[in-house]
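Trainee: Make a model of this:
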Amino acid sequence: MNIVTLLPFIVLIGAMFLMTRSAKRKQHQAAQMRNELQPGSGVRTIGGMYATVKEVNDDTILVDAGPGVELLFAKNAIGAVLSDDEYNRIVHGIEHDLKADGTVVPDDASSLTETDEPAADASDDKPVDLGKKDEVEDAADTPAEAKADAAEPKKSDGEAEAK
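Mentor: Below you'll find the model as predicted:
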């Protein structure tokens, strides 16, 4: 037989060996994680339920899924052991304090554009009126109309023209 005809079979057997080795490693890590479970740990089951481990036995785990709700699961039903921060974020909605570990992410792009000038503080300025200006003020803003308005005496509210 020629080695060229055996080469595809050798490659196929090598690929199968690598895939099974990777799967065995993952199974070993999952079994080790399940064996290291301790009461008080936050877990996620393979069904997607989040709970706190209450008691660990040889093949089973008693978990607390809520006030007065205790469930008995097989150890194989535990999909992941969660860190305290992750468990509190998911179950209780408590966000981890980012300032405690020094990681701060700005909520705007101001840190991306650096200038030598300090940014003006909007709270020190007068409030800006974004509404329409009165027609009298608009007319006074243009120079040609301002001269025409200066020739006419301005009327007050009490001096309305009668037609």
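Trainee: switch to C-alpha atoms for all contacts and neighbour counts from now on
Mentor: Fine.
Trainee: As a check, name the ranges of all helices in this protein.
Mentor: Using DSSP state H, the helices found in the chain span residues 3-35, 84-87, 135-141, 143-151.
Trainee: Any figure for the gap between residue 74 and residue 61?
Mentor: Distance from residue 74 to residue 61, counting by Cα to Cα, to the nearest Å: 6 Å.
Trainee: what's around the nearest residue to residue 140 once chain neighbours are set aside, how many residues?
Mentor: Of all residues not flanking residue 140 in the chain, residue 146 sits nearest, at 4.7 Å (Cα to Cα, 6 or more residues apart in numbering). Counted with other Cα atoms under 10 Å, residues neighbouring residue 146 total 15.
Trainee: now do residue 87
Mentor: Residue 87: 20 surrounding residues under other Cα under 10 Å.
Trainee: That one contacts residue 49, doesn't it?
Mentor: No - under the criterion of Cα atoms under 8 Å, residue 87 is not in contact with residue 49, lying 11.5 Å apart.
Trainee: Following up with a second sequence; could you model it the same way so I can compare the two?
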Amino acid sequence: MNLIILLLPILAIVLMFRSQKKRQQQMQQMQTALEPGAGVRTIGGLYAQVKAVNDETVELEIAPGVVGYFTKSAIAAVLEPAEYDAIINGRPAEDEPVDAEAVETAEAADTDADAETTDAKPLSFSKDDADKGDAKAEDGAPASK
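Mentor: Here you go, the predicted model:
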């Protein structure tokens, strides 16, 4: 019984070190696989394109003509070209079928919503409109401001 109590923490420690080592190896493989033109996501959630890979740093093009320098360890993931394009340009993934009937229904709903909003009164009003529409109290006297 005492042997089990002693072996459980040792087993837990061994498993933790093993999983940590496996993650480090995956990160090392990803960092060595970085190449110019690849789309990446940094640990801060920034999406960029790799312009150059140096010994310890990576040059990332954040926007057209804007290049930043990051350490290799700041790269969280290397993205597939289709995934990177979908995120940056807002295009749907190619493997997702587009339902034409659903698109038409959504467009019709947007048209109906636009028609309703044009009939409604504007949300803001001028000072003159406020003076004309003074509220009356229950006893019929004007409400105080």
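Trainee: measure residue 30 of structure 1 to residue 17 of structure 1 for me?
Mentor: Distance from residue 30 of structure 1 to residue 17 of structure 1, by Cα to Cα: 20 Å.
Trainee: no wait, residue 34 of structure 1
Mentor: 26 Å.
Trainee: Ok, residue 44 of structure 1 next?
Mentor: Residue 44 of structure 1 is 31 Å from residue 17 of structure 1, by Cα to Cα.
Trainee: Looking at the two, which has the bigger crowd around it?
Mentor: Remark: of residue 44 of structure 1 and residue 17, residue 44 carries more neighbours, 17 against 11, as counted by other Cα under 10 Å.
Trainee: Identify the residue of structure 2 aligned to that one.
Mentor: Under the alignment (TM-score structural alignment), residue 44 of structure 1 pairs with residue 41 of structure 2.
Trainee: wait, what's in contact with its match?
Mentor: Counting by Cα atoms under 8 Å, 6 or more residues apart in numbering, residue 41 of structure 2 makes contact with 47, 48, 75, 76, 77, 78, 79.
Trainee: How about the contacts made by the first one?
Mentor: It stands for residue 47 of structure 2. Counting by Cα under 8 Å, 6+ apart, residue 47 of structure 2 touches 39, 40, 41, 62, 88.
Trainee: tally of neighbours for the residue nearest to residue 52 of structure 1 when sequence neighbours are not counted?
Mentor: Closest residue to residue 52 of structure 1 apart from its sequence neighbours, by Cα to Cα, 6+ apart: residue 42 at 4.6 Å. When neighbours are counted by other Cα under 10 Å, residue 42 of structure 1 registers 24.
Trainee: next one: residue 51 of structure 2
Mentor: Residue 51 of structure 2: 18 surrounding residues under other Cα under 10 Å.
Trainee: The aligned partner of residue 15 of structure 1 in structure 2 and residue 25 of structure 2: what is the separation?
Mentor: Residue 15 of structure 1 maps onto residue 12 of structure 2 when the alignment is built from TM-score structural alignment. Distance of residue 12 of structure 2 to residue 25 of structure 2, computed by Cα to Cα: 20 Å.
Trainee: Residue 51 of structure 2 too?
Mentor: Here the distance between residue 51 of structure 2 and residue 25 of structure 2 works out to 24 Å (Cα to Cα).
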